[in-house]
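[1] after the sequence you'll find the predicted model.
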Amino acid sequence: MSRAASPSSRQSVRGELREREPLSQHTSWRVGGPADRFFEPADRDDLLQFIARLPAKEPVLWLGLGSNLLVRDGGFRGTVISLHGALDGLVSAGDFEIYAEAGVHCARLAKFAQQHKRAGLGFMAGIPGTVGGALAMNAGAWGGETWPQVIAVEAVFRGGRAEWLEPHDFSWSYRHVDLPNGFLGFLGARLRVANDEHGEHERVTREWLARRKATQPVGKPTAGSTFRNPPGDHAARLIECCGLKGARIGGAEVSKLHANFIVTDEGAKASDVESLIEHIRNTVRAQSGIDLHPEVRVVGEPL
């Protein structure tokens, strides 16, 4: 059970600060132990002021929708900062740019671009997370990915310093971004778009979403793709060829619809998911010689 943080730790905070917050309530797999501290800022200024008061070596976990994340059953020893419900601004800045704050859901960004007849962000409709999370891992779907669309990003560093940076300040690749020293998270991004007066963006996005609904376990507790695709192949194909569709450990199961998705039942534990991930990796390695690399981030302490 979570509880409000002590009065001293709440000094000058306008958002919600709680202790022992169950992270199973904030992750898409619906598993995970408690965070020592859990902060939901009221707005950008509240967030920066809170960060400025954090101890220099305090472990910090930046959280959006909690997709692409596995928190172990022992929880997170440090402070979790949740942007869900905050930093949700969207602005169409002329014909070739959209500004999105880090807490904006990727699907909402795709719809916003569609409504403003802008192309280039349709792939965002297939990402089950926020703009901040997409930036942190160069998320992608349907052949598109985040960083090629970036004009500039606003990042926050320890001490509460916010700074605008450009793509050349980062090294990024498939589902990976090297982040600067002292980096905590993204506040927002200026994103490149193009005119779509004839609605081609809308048509293609509808087709993608229909395909996603038919081929992925939409609506079930899942973190999205579990593994990165190896060069020249697909993780789902390799997993399926090993006969692992429907494989189960405890309350975690390889989806029968899409082999690169793990779904959880009520009562599942993070250890079930982590054990199933390792079982998949070991089996695929033994049968194909290919080492699958997880796309999901694993944090926290085991019980």
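    Thanks, I have it. Numbering: from 1, shown residues only.
[2] use CA for all of it now, contacts and neighbours both
    Fine.
[3] I'd like the distance between residue 265 and residue 57.
    Distance of residue 265 to residue 57, given as Cα to Cα, to the nearest Å: 36 Å.
[4] what number of residues lie near residue 268?
    When neighbours are counted by other Cα atoms under 10 Å, residue 268 registers 19.
[5] cool, the one 10 residues further on as well?
    For residue 278, the number of neighbouring residues by other Cα under 10 Å comes to 13.
[6] which parts of the stretch 51-200 of the chain are strands?
    Using DSSP state E, counting those that start in this stretch, the strands assigned to the stretch 51-200 of the chain run over residues 60-63, 69-71, 76-82, 90-92, 97-101, 118-119, 140-141, 144-145, 150-157, 161-165, 171-173, 176-178, 183-192, 194-195.
[7] before we move on, the earlier item: of residue 265 and residue 57, who's got more company?
    Higher neighbour count among residue 265 and residue 57: residue 265, with 16 against 8, using other Cα under 10 Å.
[8] identify the residues contacting that one.
    Residue 265 is in contact with 221, 251-252, counting by Cα atoms under 8 Å, 6 or more residues apart in numbering.
[9] which among those residues gets closest to residue 7?
    Nearest to residue 7 among those: residue 221, at 35.4 Å, using Cα to Cα.
[10] how about residue 18, secondary structure?
    strand (DSSP: H, G, I helix; E, B strand; the rest coil).
[11] any idea how far residue 203 is from residue 161?
    In terms of Cα to Cα, residue 161 sits 41 Å off from residue 203.
[12] out of these two, which sits in the busier spot?
    A side-by-side neighbour count of residue 161 and residue 203, using other Cα under 10 Å, places residue 161 first with 15 against 12.
[13] what's near enough to touch the more buried one?
    Per Cα under 8 Å, 6+ apart, neighbours of residue 161: 48, 52.
[14] verify the stated contact: residue 31 with residue 74.
    No: counting by Cα atoms under 8 Å, residue 31 does not reach residue 74; the two are 10.6 Å apart.
[15] which one's more surrounded, the two?
    residue 31 (29 against 17).
[16] out of the strands of the stretch 51-200 of the chain, which is closest to residue 15?
    strand 76-82 (10.6 Å).
[17] for that closest one, the distance to its chain's centre please.
    15 Å (Cα atoms, centre = their mean, to the nearest Å).
[18] helices or strands next to that strand in the packing?
    strand 34-40, strand 60-63 (3 or more Cα pairs under 8 Å, 6 or more residues apart in numbering; DSSP states H and E).
[19] okay, one more to line up with it:
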Amino acid sequence: MMEIVNIMKDLQKKLPHVEFLQSEPLSRHTFIKTGGNSDIFAIPSEIEELQVIVQYAAQHEIPLTILGKGTNVIIRDSGIRGIVISLEKFNKISVKDEEIYCGSGASIIDVSRAALDSQLSGLEFACGIPGTVGGALIMNAGAYGGEISEVLTHSTVITPSGEILTLGRDQFDFAYRNSVFAKKKYIIVDAKFKLVKGNPTAIKAKMDENTFLRESKQPLEYPSCGSVFKRPPNHYAGKLIQDSGLQGTRIGGAEVSTKHAGFIVNVDHATSSDYIQLIRHVQKTVKDKFGVDLETEVKIIGDE
């Protein structure tokens, strides 16, 4: 890989209006407040700028990582090599008739509130999902009986080589916590959701109910990366962990939540290494006790 200082100079020359940061602490950009530094941290605001960075990285074989709000990710303490792109400025939301258009960096919670404001039903389930639109699409995020696959109609993406594509419903290849976006490593630029007109009182009541359920069951008082494990077939990860007597188990500053066993929380200046060790301990314990393999829903990325 080229020298970081030379990559920075090249990119700043090509894109003078884009903010580029060197050795940016990624703990500032994750919900669990852990993670090492990035070599280069880029914050584009236009699709053309994003495309130039992607093409440059592909051309020079520079590792590229896309970061949304960092809600469902653990970045290792050694950080991330190459270029990390933040999509935080791709956050516009607009409503026309029964469709909502939004950038991939927009908060999915904000999109659900925009739907409520326009008396549109279909995104009530998303009112408590803390990530971005892009993250929600990649994972086919869902909660309380709804999921992204039911409402997404179009998405603009950039391929790893830098080509811009517009995808429609028949191309999303949605599955449980999976999608074409994940499989083909597409960089999501925007999304269009098709909703239906609804009763605003009923929409708000459903969102209030979902919010209450989330706040009463989840350990929102601590930083966390959300639900750590996927639901294994015929089981619930949280119940398996609870029945294994793991709640309250701590490694360093990371702890299996006493409020919801499916969460690992940062109770005392945890490192990513604390989190990863605790995840492995939970997986081994559940496997030994119940013979069930717990697969992580949270993404663990960065230098080993």
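    Now that the structure is in, tell me what you want to look at. These numbers were taken from a predicted model, which means no experiment stands behind them.
[20] spatially central residue for structure 2, please.
    With distances taken as Cα atoms, centre = their mean, residue 135 lies nearest the centre of structure 2, 3.8 Å away.
[21] residue in structure 1 paired with that one?
    Structural alignment places residue 135 of structure 2 opposite residue 133 in structure 1 (criterion: TM-score structural alignment).
[22] what sits against that match?
    63-64, 102, 139.
[23] the same query, at a cut-off of 7 Å, please.
    By Cα atoms under 7 Å, 6 or more residues apart in numbering, the contact set of residue 133 of structure 1 is residue 64.
[24] look up how far residue 188 of structure 1 lies from it.
    11 Å.
[25] with residue 269 of structure 1 instead?
    In terms of Cα to Cα, residue 269 of structure 1 sits 33 Å off from residue 188 of structure 1.
[26] quick revisit: dump the strands of the stretch 51-200 of structure 1 to CSV, plus distance to residue 108 of structure 1.
    Putting the strands of the stretch 51-200 of structure 1 into CSV (distance: least, Cα to Cα, whole Å) gives the following:
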stretch, distance to residue 108 of structure 1
strand 60-63, 17
strand 69-71, 20
strand 76-82, 18
strand 90-92, 9
strand 97-101, 10
strand 118-119, 13
strand 140-141, 15
strand 144-145, 16
strand 150-157, 17
strand 161-165, 23
strand 171-173, 24
strand 176-178, 23
strand 183-192, 14
strand 194-195, 18
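[27] closest one to residue 291 of structure 1 among these?
    strand 176-178 (16.9 Å).
[28] so what's residue 259 of structure 1 up against?
    Residue 259 of structure 1 neighbours (Cα under 7 Å, 6+ apart): 236, 239-240, 245.
[29] could you do residue 200 of structure 2 as well?
    With Cα under 7 Å, 6+ apart, residue 200 of structure 2 has these contacts: 116, 119.
[30] picking that back up, looking at the helices and strands packed on strand 76-82 of structure 1, which one is packed in the most?
    strand 34-40 (a mean of 23; mean count of other Cα atoms under 10 Å).
[31] specify, as a residue range, where that one falls in structure 2.
    Going by TM-score structural alignment: strand 34-40 of structure 1 matches residues 37-43.
[32] and the matching stretch, how far from structure 1 on average?
    Its matched residues in structure 1 lie on average 0.9 Å from stretch 37-43 of structure 2 after superposition (mean Cα distance after the TM-score superposition for structure 1).
[33] can you give me how far that stretch is from the chain middle?
    That offset, for stretch 37-43 of structure 2, works out to 18 Å (Cα atoms, centre = their mean).
[34] any residues touching it, and which ones?
    By Cα under 7 Å, 6+ apart, stretch 37-43 of structure 2 touches 4, 18-26, 79-87.
[35] same question for stretch 112-120 of structure 1.
    121, 193-197, 199, 201-202.
[36] and with 8 Å instead?
    With Cα under 8 Å, 6+ apart, stretch 112-120 of structure 1 has contacts from 90, 92, 95-96, 98, 121-122, 149, 192-202.
[37] which among these end up buried?
    For the contacts of stretch 112-120 of structure 1, a burial check counting by 16 or more other Cα atoms under 10 Å picks out 90, 92, 98, 121-122, 149, 192-193, 195-196, 201-202.
[38] and of these, the nearest to residue 177 of structure 1?
    residue 149 (14.3 Å).
[39] residue in structure 2 paired with the closest one?
    Using TM-score structural alignment, residue 149 of structure 1 lines up with residue 151 in structure 2.
[40] residue 53 of structure 1 too?
    Checking with TM-score structural alignment, residue 53 of structure 1 has residue 56 as its match.
[41] roughly how far apart are its match and residue 238 of structure 2?
    In terms of Cα to Cα, residue 56 of structure 2 sits 43 Å off from residue 238 of structure 2.
[42] can you check residue 110 of structure 2 too?
    Distance from residue 110 of structure 2 to residue 238 of structure 2, by Cα to Cα: 28 Å.
[43] aligned partner of residue 275 of structure 1 in structure 2?
    Residue 275 of structure 1 maps onto residue 277 in structure 2, by TM-score structural alignment.
[44] cool, residue 211 of structure 1 as well?
    Residue 211 of structure 1 maps onto residue 213 in structure 2, by TM-score structural alignment.
[45] contacts only, for that match.
    Per Cα under 8 Å, 6+ apart, neighbours of residue 213 of structure 2: none.
[46] ok, then the element right after the helix or strand containing it?
    Using DSSP states H and E, residue 213 of structure 2 falls within helix 200-217. Downstream of helix 200-217 of structure 2, the next assigned helix or strand under DSSP H and E is strand 224-227.
[47] no further questions, thank you.
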